[in-house]
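Enquirer: this one's sequence-less:
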């Protein structure tokens, strides 16, 4: 009876999670995969085939947009790591115990507002009549207002600001588990700060680094609002192509194909990154 009760409790605990995964993730992905295989041969007539994928690879603009999105997502991930690692290290190893919670809360503040509000905040700052341009004119650093929006640099800034928290959180969690005795031993053995950082801190933090990179890369590659609002017509983001196929052109087959390809391509990038660093999902995002 006790074993049956424990098994029933386990099933009841995991049932909501299993339903959430199945109904909101697995089934929609299977449906998108099925739609991507449908080839329209007439009015409300379809055949199963790979024609939609052939059309994608036959159109250079679609391939180039996917590769450009992946490259910029990798760049955003690298910048988020460079900027987020010192913050995470300070919170985990340097800040006093009392101030850690306050510092972590400050990192969470941007999540209190939606992506849309944050994107419009950057627009207010960087537009031609925005705060930054007006301040530069007032200080005499520039002769006339400058439009700072609608370029790749602005899109990267907005994306880094959006995803950097998801880099900091796993880094803080990993670095907090590092024994300070390891650092003291490194210095006592004659290691410089750079050597200790390279030989002790980075290897220990590698699971957190990889986990943060995976999360930030996937979030960046799947972002829609920030690239569209900050990049404007000059933005060439793959999620915009997906939206255009689904909503503008009503071509659900092509939109589903683009969605499947984005998922597969980003998953391959993550897999390659895991192999390159010698990590695995079990030691990074699934680490206890």
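Expert: Thanks, I have it. Owing to the predicted nature of the structure, the values given are computational and were not obtained by experimental measurement. Residues are numbered from 1 along each chain as shown.
Enquirer: when you work out contacts or count neighbours from here on, use the C-alpha atoms and nothing else.
Expert: Will do.
Enquirer: could you check how far residue 168 is from residue 205?
Expert: 12 Å (CA to CA, to the nearest Å).
Enquirer: more neighbours: the two, which one.
Expert: Taking other CA atoms under 10 Å, residue 168 and residue 205 do not tie; residue 168 has more neighbours (25 against 21).
Enquirer: mind listing what's buried in whichever strand or helix holds that one?
Expert: Following DSSP states H and E, one finds residue 168 within helix 152-175. Counting neighbours by 16 or more other CA atoms under 10 Å, one finds that the buried residues in helix 152-175 are 152, 154-172, 174-175.
Enquirer: please apply the same query to stretch 65-84.
Expert: 65-67, 69-70, 72-81, 84.
Enquirer: show residues contacting it.
Expert: Residues from elsewhere that reach stretch 65-84, judged by CA atoms under 8 Å, 6 or more residues apart in numbering: 156, 159-160, 163-165, 167-168, 209, 212-213, 216-217, 220-221, 236-238, 262, 266.
Enquirer: check this structure for its longest helix and report it.
Expert: Longest helix in the chain by number of residues, with DSSP state H as the criterion: helix 60-89.
Enquirer: any idea how far that helix is from the chain center?
Expert: Taking CA atoms, centre = their mean, to the nearest Å, one finds helix 60-89 lying 8 Å from the centre of the chain it belongs to.
Enquirer: likewise for stretch 218-227?
Expert: 7 Å.
Enquirer: measure that stretch end to end?
Expert: Stretch 218-227 has an end-to-end distance of 14 Å (CA to CA).
Enquirer: re earlier: what packs against the helix holding residue 168?
Expert: helix 60-89, helix 115-126, helix 202-221, helix 225-231 (3 or more CA pairs under 8 Å, 6 or more residues apart in numbering; DSSP states H and E).
Enquirer: redo that, cut-off 7 Å
Expert: Judged by 3 or more CA pairs under 7 Å, 6 or more residues apart in numbering; DSSP states H and E, the packing partners of helix 152-175 are helix 60-89, helix 202-221, helix 225-231.
Enquirer: can you report how many residues lie near residue 136?
Expert: Counted with other CA under 10 Å, residues neighbouring residue 136 total 15.
Enquirer: use this one as the comparison:
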């Protein structure tokens, strides 16, 4: 893309006109909401009828930012926001979550492996992206930063707002109103998906990705399910096949893995990274 200061236009920029409008004399006419510039009128932009425009703006803001910052491909980490770092386990930690705590470090190590590969290739590919929150998301962003890489956080406004974790690269920290647009950005550049134990949100992201690939709406990429015991306990994949609601071949759309090294090896093999480095 052409940087903003290098573009030439015969028309005045929007920010200049916004300043000029603010300098207008204060009269009944200029104080009326009708007089506001449409792009500078938040009341107008928040109307229900403007929902299609807001959807487009959410898609474009992040897309243009990632283009400007040179992000060509990503590795997405999905997983539970409630999974605690092992160092923060305490007597009040529910036993179920305490049992999942080791996955925090596995996610952290996997993100570090992806980020080292990213740095080796110039930092434009395999950039780690998470939902930007706590738990597995924090682990992913943390693992990337600890090896010196940039990392993306795609936040979402929730009733109980969770602030972005402190490991997200500030200029790559985005916030969304629409779940649908956020999920598009998780997948638009995805070179691999790593899914760790989690709840409804994790399930939603996993099964939407599987559906897109199953139906041919998305190119096939590695989908790694970390922790076979967890996933087989919470989802009876074989029962889906036996019932005939999915095909036996659909079970090949994802792989169970247990370690960060095993997970990254599958991604590297899929993208033939070792072969590329040898050439």
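Expert: Done, it's in. Not measured: the values here are computed from a predicted model.
Enquirer: what value does the TM-score take for this pair?
Expert: Remark: TM-score between the superposed chains equals 0.23 [TM-score structural alignment, normalised by the length of structure 2]; 101 aligned residues with a CA RMSD of 5.7 Å.
Enquirer: related to what we said a few turns ago, next, the angle from the longest helix of structure 1 to helix 202-221.
Expert: Helix 60-89 of structure 1 runs at 140 degrees relative to helix 202-221, counting by axes from the mean of the first three to the mean of the last three CA atoms, to 10 degrees.
Enquirer: where do the strands sit along the stretch 101-250 of structure 2?
Expert: For the stretch 101-250 of structure 2, the strands defined by DSSP state E, counting those that start in this stretch cover 127-130, 152-156, 173-176, 190-195, 223-226.
Enquirer: of these, which stretch is the most buried?
Expert: Highest mean neighbour count among the strands of the stretch 101-250 of structure 2 (mean count of other CA atoms under 10 Å): strand 127-130, with a mean of 29.
Enquirer: for that one, packing partners?
Expert: strand 74-78, helix 102-120, helix 136-146, strand 152-156.
Enquirer: could I get the ones you listed as JSON lines with distance to residue 191 of structure 2?
Expert: Shown next, in JSON lines, are those (distance: least, CA to CA, whole Å):
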{"stretch": "strand 74-78", "distance to residue 191 of structure 2": "6"}
{"stretch": "helix 102-120", "distance to residue 191 of structure 2": "11"}
{"stretch": "helix 136-146", "distance to residue 191 of structure 2": "15"}
{"stretch": "strand 152-156", "distance to residue 191 of structure 2": "14"}
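Enquirer: out of those, flag the one nearest residue 210 of structure 2.
Expert: Closest to residue 210 of structure 2 of these is strand 74-78 (CA to CA; 13.3 Å).
Enquirer: may I see the buried residues of the helix or strand that comes right after the closest one?
Expert: Downstream of strand 74-78 of structure 2, the first helix or strand assigned by DSSP H and E is helix 95-100. Going by neighbour count (16+ other CA under 10 Å), the buried part of helix 95-100 of structure 2 is 97-98, 100.
Enquirer: reformat those as TSV; add distance to residue 201 of structure 2.
Expert: Shown next, in TSV, are these (distance: CA to CA, whole Å):
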residue	distance to residue 201 of structure 2
97	16
98	20
100	16
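Enquirer: which residues sit in contact with residue 233 of structure 2?
Expert: Residues near residue 233 of structure 2 by CA atoms under 7 Å, 6 or more residues apart in numbering: none.
Enquirer: which one of the helices and strands packed on strand 127-130 of structure 2 lies closest to residue 52 of structure 2?
Expert: strand 152-156 (18.2 Å).
Enquirer: output the contacting helices and strands for that closest one.
Expert: strand 127-130, strand 173-176.
Enquirer: go through those strands and name the closest to residue 64 of structure 2.
Expert: With CA to CA as the measure, strand 173-176 is the member of these nearest residue 64 of structure 2 (12.0 Å).
Enquirer: check what contacts the closest one and list those residues.
Expert: For strand 173-176 of structure 2, the external contacting residues (CA under 7 Å, 6+ apart) are 58, 152-157, 182.
Enquirer: got it, and stretch 100-119 of structure 1?
Expert: By CA under 7 Å, 6+ apart, stretch 100-119 of structure 1 touches 91, 158, 165, 225-226, 229-230.
Enquirer: in a markdown table: these, plus distance to residue 34 of structure 1.
Expert: Shown next, in a markdown table, are these (distance: CA to CA, whole Å):
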| residue | distance to residue 34 of structure 1 |
| --- | --- |
| 91 | 46 |
| 158 | 34 |
| 165 | 35 |
| 225 | 27 |
| 226 | 29 |
| 229 | 31 |
| 230 | 34 |
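Enquirer: highest neighbour count among those?
Expert: In the contacts of stretch 100-119 of structure 1, the most neighbours by other CA under 10 Å go to residue 230, 28 neighbours.
Enquirer: separation between that residue and residue 123 of structure 1?
Expert: 7 Å.
Enquirer: ok, residue 57 of structure 2 - how many residues close by?
Expert: 13.
Enquirer: same question, residue 273 of structure 1
Expert: 16.
Enquirer: which SSE is it in?
Expert: Using DSSP H and E, residue 273 of structure 1 falls in helix 252-277.
Enquirer: name the residues of that helix that are buried.
Expert: 252-262, 266, 269-270, 273-274.
Enquirer: quick one: which of those is nearest residue 55 of structure 1?
Expert: Nearest member of the buried residues of helix 252-277 of structure 1 to residue 55 of structure 1, counting by CA to CA, is residue 254, at 8.7 Å.
Enquirer: wait, the closest one sits on residue 52?
Expert: Yes: using CA atoms under 7 Å, residue 254 of structure 1 and residue 52 qualify as a contacting pair, with a distance of 6.0 Å.
Enquirer: could you tell me which residues touch both of these two?
Expert: Counting by CA under 7 Å, 6+ apart, the residues touching both residue 254 of structure 1 and residue 52 are residue 36.
Enquirer: and the helices and strands packed on strand 127-130 of structure 2: which comes nearest residue 213 of structure 2?
Expert: The nearest among these, by CA to CA, is strand 74-78 at 15.4 Å.
Enquirer: including distance to residue 140 of structure 2, could the strands of the stretch 101-250 of structure 2 go into TSV?
Expert: TSV is the format used below for the strands of the stretch 101-250 of structure 2 (distance: least, CA to CA, whole Å):
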stretch	distance to residue 140 of structure 2
strand 127-130	7
strand 152-156	10
strand 173-176	14
strand 190-195	10
strand 223-226	13
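Enquirer: of all those strands, which one is nearest residue 18 of structure 2?
Expert: Closest to residue 18 of structure 2 of those is strand 173-176 (CA to CA; 24.5 Å).
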